[in-house]
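Q: what's the 3D shape of this:
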Amino acid sequence: MAATKSTGTKSSKKSAVQKTVARKSGASRNVKLASSKRSKASHAIAAKTPVARDALLRVAAEPRLSVGERLGLRSSDDPLDLSSSVALVVDQETNEILLSKNDAAILPIASLTKLMTGLVLAEANLPMDEQITITQDDVDTYKGSRSRLAVGTTLSRGEMMHLALMSSENRAAHALGRTYPSGLQQFVRLMNAKAKQLGMGDTRYVEPTGLSSLNQSSARDLVTLVSAAYEHPILRNLSTSPSYQLDVGQRTLQYNNSNRLIRNPDWDIGLQKTGYISEAGRCLVMQAKVAGRKLIMVFLDSAGKRSRSQDAERVRRWVEAQDFVPTTHRPQG
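A: So this is what the prediction gives:
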């Protein structure tokens, strides 16, 4: 916090100096004050110049653009008017595509990454009762996100996986990769090797949590990942657990599933994972039984905390109302 306050003080002093110089020079006034995007005075003055005004409007609008909008993804072929820029719904047993929207777009996938983290660990057959301790290396340096797992907390590998898959616990996911027998770098290599083995050509991982926006994939690849992960009972059980209580020292911590649909009786979900970072928007993958069919759903780059769940609800109701005739199949290989 001290560093933040110091930076803010320096910024304020710089802004004050710029304003003083600006009063002495009409020509420099617009340039110097426009460079201070946080200053209301600079916005008012720059707005008088068309070029500066347009630049400021672009800056102001940029954070509100979704990933899909920034990449120019088309919203055509979207009969449900979904909030997600990317969506794909596939019949798990027949590979029939029921709904597709920008399914080839390659985007950041946030904590959907943890599904591959879990898959690599599940296939490694490591002891789930082995104790793992959170260290300073597990503290998030990408986003500065918070965690209730303090440095020094020791849990079993199984508990770490439970928190990572159910509640998207970043320190737990990082600790799982860091403590892999061959180390973190080898663990990430195994994540990418598994993606290649599964034919996930659009996918790349650089770390096991999803906090880095360089972890990227497409909806097509994520359908493949969900299908592979579904084969492991431990991933199905941990990812769909509604809640989990954890005793840490003298405290009891209550963790809840990050997917609110898990607690909805209208849903029969076999596996799921949520994700969010600003670069990826709200993301969700699920295997769920709808209208007697086992479906895999992928939603990427959705805006708003509940929009991904609302998109899933739209799809569920739509599928329940349809009498599908197989016409389109997902490409093999």
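
Q: CA atoms for contacts and neighbours, from now on please.
A: Will do.

Q: where along the stretch 51-200 of the chain do the strands fall?
A: In the stretch 51-200 of the chain, the strands defined using DSSP state E, counting those that start in this stretch lie at 86-91, 97-101, 107-108, 131-133, 154-156.

Q: deepest in the core, which of those strands is it.
A: Scoring those by mean neighbour count under mean count of other Cα atoms under 10 Å gives strand 107-108 as the most buried, with a mean of 27.

Q: can you give the contact residues for it?
A: Val67, Ser213, Leu214, Asn215, Gln216, Ser217, Ser218, Glu279, Ala280, Leu300 (Cα atoms under 8 Å, 6 or more residues apart in numbering).

Q: one more sequence to fold, the one below, so I can look at both together:
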Amino acid sequence: MNLGDFKMKKSIIVIILVSILLNLLPVKAYADGGPEISSEAAILMNMNTGDILYQKNADEKLSPASTTKILTAMIVIEKCKLDDVVTVGKIPLYEDGSNIALNVGEKLTVKDLLYAMMLESANDAASALAEHISGSKENFSKLMNEKAKSLGCKASNFVNPNGLYDDNHYTTASDLAIITKKAMENEVFRKIVSTVTYEIPPTNKQPKPRKLYNRNKLLSYPGYKYDGITGVKNGYTEKSKNSLVASASRGSMNLISVILKAEHSSVYKDSKALLDYGFNNFQCEKVLSMDTAICNLNVGNINIPIYPTKDFYITSSKNDKSVVYKKLVFEDDIKKINKDMNIGYVEITTKYGGKEIIPLTPQKEYSSVLYTLKYMGHSTYKKVLSPAVKALIIIAVSFLVLAITLLILSYYKKCRKRKQA
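A: The predicted model follows:
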């Protein structure tokens, strides 16, 4: 699209582009019907967009059990280096539930403890990591709540790093999906939660290696394995019942499912039903690409490609046609165009009211001379490059060439006369 010549005033320039796209789904809306879920709470999210494809009691406060460790792992990865050495204190010895039998004074890397926590759901590993970072589980819990709040979680409170039951330790399916979406953006986290087996080498307190197995049955267990599964974490306590956060990818579609307070026989069944529902009924489409110009600005007869600063996806339903509106807005007071500057933004609005604002950039620098001419006024610029001026320049150059030619010929004639003389 060529925007032609424009003036960058205080009043912004708005161009409305209407793109007809198939099957747009709004945020927090889902197709009629949906899967039958017996668990107390559930949610299905498009990981690329954050769109909610299905929800059941998604805002009910429930105990997350060991899915708590998703948040714990995210904080640990942000705060520590994988090869940092952790010296186990006394607290992990008294942890209930799953553990890898850590010893007081045992030295392990952060990496080994992360794998123990996320694969074997080791509560002692979670506590050792929390103590290493914050000095105590209580102080680490403050970090957890701060992080959850910063991500937009609205109904969560964490009092320990492992998910052992406590009346004051709770979250919602919606908040847990938000936490997981952020965690899955990290490559280290993704690698850990997709690992089936891992071995911790011998330590100063343990002469034999520890073999770890991922308890998320969707990854590898016969009869449970799910096509496209990429993680994440299961959990269980007697009071919390079963919980499972799962992620799966097929093509460009990346999903997160959350199941809370499920009976043992239904937690995997419900997770599969959610993921199947997502893959069978929806697809993910890229509306904007960082590598594709959204338009060209014509400044002084020079076309400048303008790009979005990030890729943008939408969730599409197979049974619905919708409209996406792209509104391009360009700011004033642009003296020079640099490759990283925000020259304006694109505002994407869906038929259902969803909205996203994405900055625009030229991705390269352009000559300052061009913009000096432009800001002298377009009429001046046109005058400089007018046909009459071009003709005068051509004539002047022609005369110059002719004069030089005549001088050269005159010089050769004089040289010949001297030789003849």
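
Q: before we move on, back to that, so which of the strands of the stretch 51-200 of the first structure is nearest Leu198 of the first structure?
A: strand 86-91 (16.9 Å; Cα to Cα).

Q: which residue numbers in the second structure does that closest one align to?
A: Alignment of strand 86-91 of the first structure against the second structure: residues 41-46, by TM-score structural alignment.

Q: mean distance between the matching stretch and the first structure after superposition?
A: Superposed on the first structure, stretch 41-46 of the second structure shows a mean distance of 0.9 Å to its aligned residues (mean Cα distance after the TM-score superposition for the first structure).

Q: who wins for proximity to Arg29 of the first structure among the strands of the stretch 51-200 of the first structure?
A: strand 107-108 (39.8 Å).

Q: what range in the second structure matches that closest one?
A: Per the alignment by TM-score structural alignment, strand 107-108 of the first structure matches residues 62-63 in the second structure.

Q: show me where the stretch 301-421 of the second structure has strands.
A: Taking DSSP E, counting those that start in this stretch to define them, one finds strands in the stretch 301-421 of the second structure at 302-308, 312-330, 344-350, 355-361.

Q: could I get these as a markdown table with mean neighbour count and distance to Ile256 of the second structure?
A: Shown next, in a markdown table, are the strands of the stretch 301-421 of the second structure (neighbours: other Cα atoms under 10 Å; distance: least, Cα to Cα, whole Å):
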| stretch | mean neighbour count | distance to Ile256 of the second structure |
| --- | --- | --- |
| strand 302-308 | 20 | 26 |
| strand 312-330 | 18 | 14 |
| strand 344-350 | 19 | 23 |
| strand 355-361 | 17 | 21 |
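
Q: Met47 of the second structure: which of those is closest?
A: Across the strands of the stretch 301-421 of the second structure, Met47 of the second structure has its closest neighbour in strand 312-330 (10.1 Å, Cα to Cα).

Q: contact partners of the closest one?
A: Contacting residues not belonging to strand 312-330 of the second structure are listed as 8, 12-26, 31, 46, 48-49, 51, 281-289, 343-351 [Cα under 8 Å, 6+ apart].

Q: leaving out chain neighbours, which residue sits closest to Val67 of the first structure?
A: Distances taken as Cα to Cα, 6 or more residues apart in numbering place Asp301 nearest to Val67 of the first structure, at 6.2 Å, with adjacent residues excluded.

Q: assign that neighbour to helix, strand or coil.
A: Put simply, Asp301 of the first structure is strand when judged by DSSP: H, G, I helix; E, B strand; the rest coil.

Q: report the contact partners of the corresponding residue of the second structure for it.
A: Matched by TM-score structural alignment, Asp301 of the first structure corresponds to Lys261 in the second structure. Neighbour list for Lys261 of the second structure: Ser39, Glu40, Ala41, Leu62, Ser63, Ser240, Lys241, Asn242, Ser243 [criterion: Cα under 8 Å, 6+ apart].

Q: Ala41 of the first structure sits in which helix or strand?
A: helix 40-46 (DSSP states H and E).

Q: check which helices and strands that helix sits against.
A: helix 26-34, helix 50-61 (3 or more Cα pairs under 8 Å, 6 or more residues apart in numbering; DSSP states H and E).

Q: quick one: buried residues of that helix?
A: Of the residues in helix 40-46 of the first structure, Ser42, His43, Ile45, Ala46 count as buried by neighbour count, 16 or more other Cα atoms under 10 Å.

Q: state the span of the second structure onto which it is aligned.
A: So helix 40-46 of the first structure is aligned with nothing, judged by TM-score structural alignment.
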